[in-house]
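Asks: no FASTA, just this:
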């Protein structure tokens, strides 16, 4: 049994991930934006706890980190929360995972939700300061963060997962990929304890894939982390 945090878990892939992890017997802490995101149908008794906060707001991101500290050190954190459109995309998709990672105790396993669209993202980090970041950029950068941590943090396994283009509220009803398969990889990675699974993977449906070359470029990884430290005022450590 593992203690696992899932962000952005009020619906869609996040909620499917939570349900699957709970069914496997894990203690799951659920992050949602606010209390209005919970419904009477939510089986909160099955959860270890709930944390609240808008991941588009820096002060609330910090508060989410504070709330999670009350549960102790997590075995795994799944950074599932995401939005499609600017200007919130860079904060929710990249900055929030960075800040939570930097402020929380290092877990055993980190899993960041990527997208196949990361392959058309830009490596021009001046966009971060200018506020002209696209969804594709944000997913390239969070994938780079995941792979950077794999080599920087000994003792923490870090992966990026492409869940596919699935028919969620964000993906749209016409999305062609299998919704049921969309959460399986992150659940599989979060619950694994064996040392045979190497860190630093980019996964699609439990199969390793080749990400954008920049994500594995140590110089770009370092530039991204410096840019995020400058943007947030929070060192990675």
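Replies: Structure's in. What do you need? Note that the coordinates shown come from a computational prediction; the quantities given were computed from them, not determined experimentally.

Asks: from here on, contacts and neighbour counts on C-alpha atoms
Replies: Noted.

Asks: pretty sure residue 28 is touching residue 1, no?
Replies: No. No contact is recorded between residue 28 and residue 1 when judged using Cα atoms under 8 Å, the distance being 9.9 Å.

Asks: longest helix of the protein?
Replies: As far as residue count goes, and with DSSP state H defining each element, the longest helix of the chain is helix 135-152.

Asks: quick check: angle from the helix or strand that it is followed by to helix 135-152?
Replies: Next along the chain after helix 135-152, taking DSSP states H and E as the criterion, comes strand 157-162. For the pair strand 157-162 and helix 135-152, the angle between their directions (axes from the mean of the first three to the mean of the last three Cα atoms, to 10 degrees) equals 160 degrees.

Asks: buried ones in the longest helix of the chain?
Replies: Buried residues in helix 135-152, counted by 16 or more other Cα atoms under 10 Å: 135-151.

Asks: ok, stretch 96-108 next?
Replies: Of the residues in stretch 96-108, those with enough neighbours to count as buried (16+ other Cα under 10 Å) are 96-104, 106-108.

Asks: where do the helices sit along this structure?
Replies: In the chain, the helices defined using DSSP H lie at 12-23, 58-69, 88-90, 96-103, 126-130, 135-152, 184-190, 218-232.

Asks: between those, which one is closest to residue 52.
Replies: Distances from residue 52 to each of the helices of the chain were compared by Cα to Cα, and the smallest falls on helix 58-69, at 6.4 Å.

Asks: ok and that closest one relative to helix 96-103, angle-wise?
Replies: Between the direction of helix 58-69 and that of helix 96-103, the angle (the same axes, to 10 degrees) works out to 50 degrees.

Asks: ok, second structure coming up, stack it against the first:
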């Protein structure tokens, strides 16, 4: 059985994936933004090993979460699930970064770089990434007029780019991305049309390592099936630029 850490897992798809993995007898550690959410998560799924508490909105917070995870010992898999959605207004963090970028793009980069390397990495993207542009020349929205939907979509493209960059750089790790579908979570909204019962299955399947078909890397999935991501996600030059930008902003290097 595997030991799995899931970021942003006090509610929603992260908690759903955790519940499935626990039912499959895997050991799971959750993550919550604050102590109140952590208590709610423990009540909802008392079988988990622990709940790490920390706000991924700040660079220091993401570093602290990574340190807490490492302090719990080695993990077989990490699911990068934490995110804010497509209806966000423009807000700047204490690091001077748009909070959608800080949480959705930068924090998974920091966690990837600092958490002791697992065997499996799973990144949640979105179907909205198919219509996005990486916008690396203005990744911090310094010159563009803010659009929450566009900011979310490009951050989910960044997550796929990160997954594939890691797959290329770390050949000993199975690193993949997926889209769960537009489902009626708090983030997706009550009118979302996709099948909620399918939304958490792929990330759990990729993280568990119970099926040889999940022993792949650099792939993109939707409901347990491979699909083609946005072409920019596979562009190695863009991947390397994104890694360099995240390293420069965070001061954290992706280990070789």
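Replies: Right, received. Where do you want to start? Here the structure is a predicted model, which means the values were calculated and not measured.

Asks: before we move on, back to that, and of the helices of the first structure, who's closest to residue 207 of the first structure?
Replies: Short answer: helix 184-190, nearest of the helices of the first structure by Cα to Cα, at 8.5 Å.

Asks: which residues in the second structure does that closest one align to?
Replies: Helix 184-190 of the first structure corresponds to residues 201-207 of the second structure when matched by TM-score structural alignment.

Asks: just give the number of residues close to residue 48 of the second structure.
Replies: The tally of other residues near residue 48 of the second structure (other Cα atoms under 10 Å) stands at 18.

Asks: nearest spatial neighbour of it, chain-adjacent residues omitted?
Replies: Sequence neighbours aside, residue 28 is the residue nearest to residue 48 of the second structure in space, at 5.3 Å (criterion: Cα to Cα, 6 or more residues apart in numbering).

Asks: from residue 34 of the first structure, how far off is the aligned residue in the first structure for the one you found?
Replies: With TM-score structural alignment as the criterion, residue 28 of the second structure lines up with residue 28 in the first structure. Residue 28 of the first structure sits 18 Å away from residue 34 of the first structure, taking Cα to Cα, to the nearest Å as the criterion.

Asks: residue in the second structure matching residue 175 of the first structure?
Replies: In the second structure, the residue paired with residue 175 of the first structure according to TM-score structural alignment is residue 192.

Asks: right, and its match touches residue 182 too?
Replies: Yes. Distance between residue 192 of the second structure and residue 182: 5.6 Å, which falls inside the contact criterion (Cα under 8 Å).

Asks: hmm, back to that, next, format the buried residues of stretch 96-108 of the first structure as TSV and append distance to residue 180 of the first structure.
Replies: Conversion of these to TSV gives the following (distance: Cα to Cα, whole Å):
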residue	distance to residue 180 of the first structure
96	26
97	24
98	28
99	30
100	28
101	28
102	31
103	32
104	30
106	30
107	27
108	26
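
Asks: out of those, the closest to residue 179 of the first structure would be?
Replies: The shortest gap between residue 179 of the first structure and any of the buried residues of stretch 96-108 of the first structure belongs to residue 97, at 23.3 Å (Cα to Cα).

Asks: corresponding residue for the closest one in the second structure?
Replies: Using TM-score structural alignment as the criterion, residue 97 of the first structure maps onto residue 108 of the second structure.

Asks: wait, that match touches residue 80, no?
Replies: Yes. If you go by Cα under 8 Å, residue 108 of the second structure and residue 80 touch, sitting 6.2 Å apart.

Asks: ok, now which ones touch the residue most central in space within the second structure?
Replies: In the second structure, the centroid-proximal residue (Cα atoms, centre = their mean) is residue 80; its distance is 2.6 Å. Listed by Cα atoms under 8 Å, 6 or more residues apart in numbering, the contact partners of residue 80 of the second structure are 6-8, 108, 121-124.

Asks: how about residue 176 of the first structure?
Replies: Applying Cα under 8 Å, 6+ apart, one finds that residue 176 of the first structure lies in contact with 165-167.

Asks: can you lay out these as CSV showing distance to residue 216 of the first structure and neighbour count?
Replies: As requested, the contacts of residue 176 of the first structure are arranged in CSV below (distance: Cα to Cα, whole Å; neighbours: other Cα atoms under 10 Å):
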residue, distance to residue 216 of the first structure, neighbour count
165, 23, 19
166, 26, 21
167, 30, 19
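
Asks: if anything else comes up later, I'll come back, but that's it for now.
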